[in-house]
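# the amino acid sequence is not available; the structure is as follows:
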């Protein structure tokens, strides 16, 4: 019987939450533009279930533009202290407005105001410009900060999930799960 890769991921993430010193939910997100030129950056995983792995961002940012042009991405979790990695590949889709609203409402006020004030990934003439925009947003929204229409979540729906564990002598253990119908096919990869 094939193990459920989502349950295995949950177990590994719980171990990382207990043992990683910083941001166990940090994940490298790799995207590519319409011409296939790759780009990678760190984001924070904000949810996961059998549907996929969710992160949030400005949809007008470079990553948002790349995801609009090429709806596939890869994620890489690297838990150095545990000597483990998880690689996830699959199509990406926006999460619902309701999910984006709920997560945005859970963020700190400072993070909410930053999302309103920032033209993420666009050129910035000076730090003062950003700070002025932040102060203006703070004054404009003294109570509830509404989620900007261009800010929301994405879900990577996994087609492949690889679990990598370090072993002595570089004889690493690699398990690969490939989506197949309503389930998963499991195999191993050479180190």
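All right, it came through fine. Not measured: the values here are computed from a predicted model.

# please make it C-alpha for all contacts and neighbour counts, starting now.
Will do.

# geometric centre of the protein: which residue is closest?
Taking CA atoms, centre = their mean as the criterion, residue 55 is the residue nearest the geometric centre of the chain, at 3.9 Å.

# would you state the helices of the protein in chain order?
Ranges of helices in the chain, per DSSP state H, are 5-19, 62-69, 97-106, 109-117, 127-140.

# elements contacting the last one?
It refers to helix 127-140. In terms of contacts (3 or more CA pairs under 8 Å, 6 or more residues apart in numbering; DSSP states H and E), helix 127-140 is packed against helix 109-117.

# what's the angle from the helix it packs on to helix 97-106?
Interaxial angle, helix 109-117 versus helix 97-106 (axes from the mean of the first three to the mean of the last three CA atoms, to 10 degrees): 130 degrees.

# neighbouring contacts of helix 109-117?
Here helix 109-117 makes contact (CA atoms under 8 Å, 6 or more residues apart in numbering) with 58, 104, 130, 133, 134, 137, 138, 145, 147, 148, 151.

# okay, these in a markdown table with distance to residue 21 and neighbour count next?
Listed next are those as a markdown table, based on distance: CA to CA, whole Å; neighbours: other CA atoms under 10 Å:
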| residue | distance to residue 21 | neighbour count |
| --- | --- | --- |
| 58 | 27 | 21 |
| 104 | 25 | 22 |
| 130 | 31 | 16 |
| 133 | 33 | 16 |
| 134 | 30 | 20 |
| 137 | 33 | 18 |
| 138 | 32 | 19 |
| 145 | 31 | 18 |
| 147 | 31 | 19 |
| 148 | 32 | 15 |
| 151 | 29 | 19 |
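
# this is the other structure I want to compare:
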């Protein structure tokens, strides 16, 4: 399997190629990424979220802004992510500052979600204590009744975030743990590309 490391000096080109291969081979959620943030005590926090958009401005995901990660990003608007595709024996890491996407972008993506997911965005008090599963289901049912016959709009607390990477690392598993690793670090006129020891 070729690493494609020598073919480009643009991390987005390589990212797009690897993501296309992951979408073709991974059974579940090839766009899953572990998202690391920092809490108010300076401790790292990590969870898996889905990449919902990628362009030259960065990597986009959506969440409840009142969740733990939303609160952490409000306090420290920076993050790191890692994609790991076990079947392809590859991973990509990226990190950088985070900003909110526009309301129009968030509205457009929210409208593509299944109705039950949109109702869940209204019903869930994400990251806060929940007494029982029945309590959550009742909250969803109440929101369903509230929006009976209407499409649920995006809740004001449901937002999109864009990570603008200042660095990428691409890792390809190779025999005998002699892996391929390449970093791309942003500079004003492009990217510095460096191959690393495994």
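Looks like it came in fine. Predicted model, so just to flag it, every value in this text is computed and none were measured.

# work out the TM-score between the chains.
Overlay of the two chains. TM-score (TM-score structural alignment, normalised by the length of the first structure): 0.98; 191 aligned residues with a CA RMSD of 1.0 Å.

# closest one to residue 190 of the first structure among the helices of the first structure?
Among the helices of the first structure, the nearest to residue 190 of the first structure by CA to CA is helix 5-19 (18.9 Å).

# what are the boundaries of the strands in the second structure?
For the second structure, the strands defined by DSSP state E occupy 32-38, 44-50, 53-55, 58-64, 78-85, 90-100, 158-163, 167-172, 180-187, 190-196.

# quick check: the second one aligns to which part of the first structure?
Pointing back at strand 44-50 of the second structure there. The alignment of strand 44-50 of the second structure onto the first structure (TM-score structural alignment) covers residues 38-44.

# quick one: buried residues of that stretch?
Going by neighbour count (16 or more other CA atoms under 10 Å), the buried part of stretch 38-44 of the first structure is 43, 44.

# and that stretch, how far from the chain's centre?
Centroid separation for stretch 38-44 of the first structure versus its chain: 8 Å, with CA atoms, centre = their mean, to the nearest Å.

# residue at max distance from the center of the first structure?
Most distant residue from the mean C-alpha position of the first structure: residue 169, 31.5 Å away (CA atoms, centre = their mean).

# trace it over to the second structure, please.
Aligned against the second structure by TM-score structural alignment, residue 169 of the first structure finds its counterpart in residue 176.

# what separation do you get for its match and residue 198 of the second structure?
As judged by CA to CA, to the nearest Å, residue 176 of the second structure and residue 198 of the second structure stand 11 Å apart.

# now do the shared contacts for the two.
With CA under 8 Å, 6+ apart, residue 176 of the second structure and residue 198 have no common neighbours.

# check contacts around residue 49 of the second structure.
Shown in contact with residue 49 of the second structure (CA under 8 Å, 6+ apart): 32, 33, 34, 35, 61.

# how close does the first one sit to residue 49 of the second structure?
When distance is defined by CA to CA, residue 32 of the second structure is 6 Å away from residue 49 of the second structure.

# repeat for the third one
Separation of residue 34 of the second structure from residue 49 of the second structure (CA to CA): 6 Å.

# likewise for the fourth one?
Spatial separation of residue 35 of the second structure from residue 49 of the second structure under the definition CA to CA is 7 Å.

# how about residue 143 of the second structure?
Distance, residue 143 of the second structure to residue 49 of the second structure, using CA to CA: 24 Å.

# pull the number of nearby residues for the corresponding residue of the second structure for residue 117 of the first structure.
The alignment partner of residue 117 of the first structure in the second structure, by TM-score structural alignment, is residue 123. Neighbour count for residue 123 of the second structure, taken as other CA atoms under 10 Å: 20.

# now do residue 83 of the first structure
Around residue 83 of the first structure there are 11 residues (other CA under 10 Å).

# now the one 4 residues further on
As a burial measure, the neighbour count of residue 87 of the first structure was computed by other CA under 10 Å and equals 18.

# now for the contacts of residue 49 of the second structure: which two are most distant?
Largest pairwise distance in those, by CA to CA, is 11.4 Å, between 34 and 61.

# residue in the first structure matching residue 147 of the second structure?
In the first structure, the residue equivalent to residue 147 of the second structure is residue 141, according to TM-score structural alignment.

# what's residue 31 of the second structure aligned with over in the first structure?
Aligning on TM-score structural alignment places residue 31 of the second structure opposite residue 25 in the first structure.

# doesn't residue 129 make contact with residue 68 of the second structure?
No - taking contacts as CA atoms under 8 Å, residue 68 of the second structure lies outside contact range of residue 129: 12.0 Å.

# more neighbours, those two?
Between residue 68 of the second structure and residue 129, counted using other CA under 10 Å, the more crowded position is residue 68 (18 against 7).
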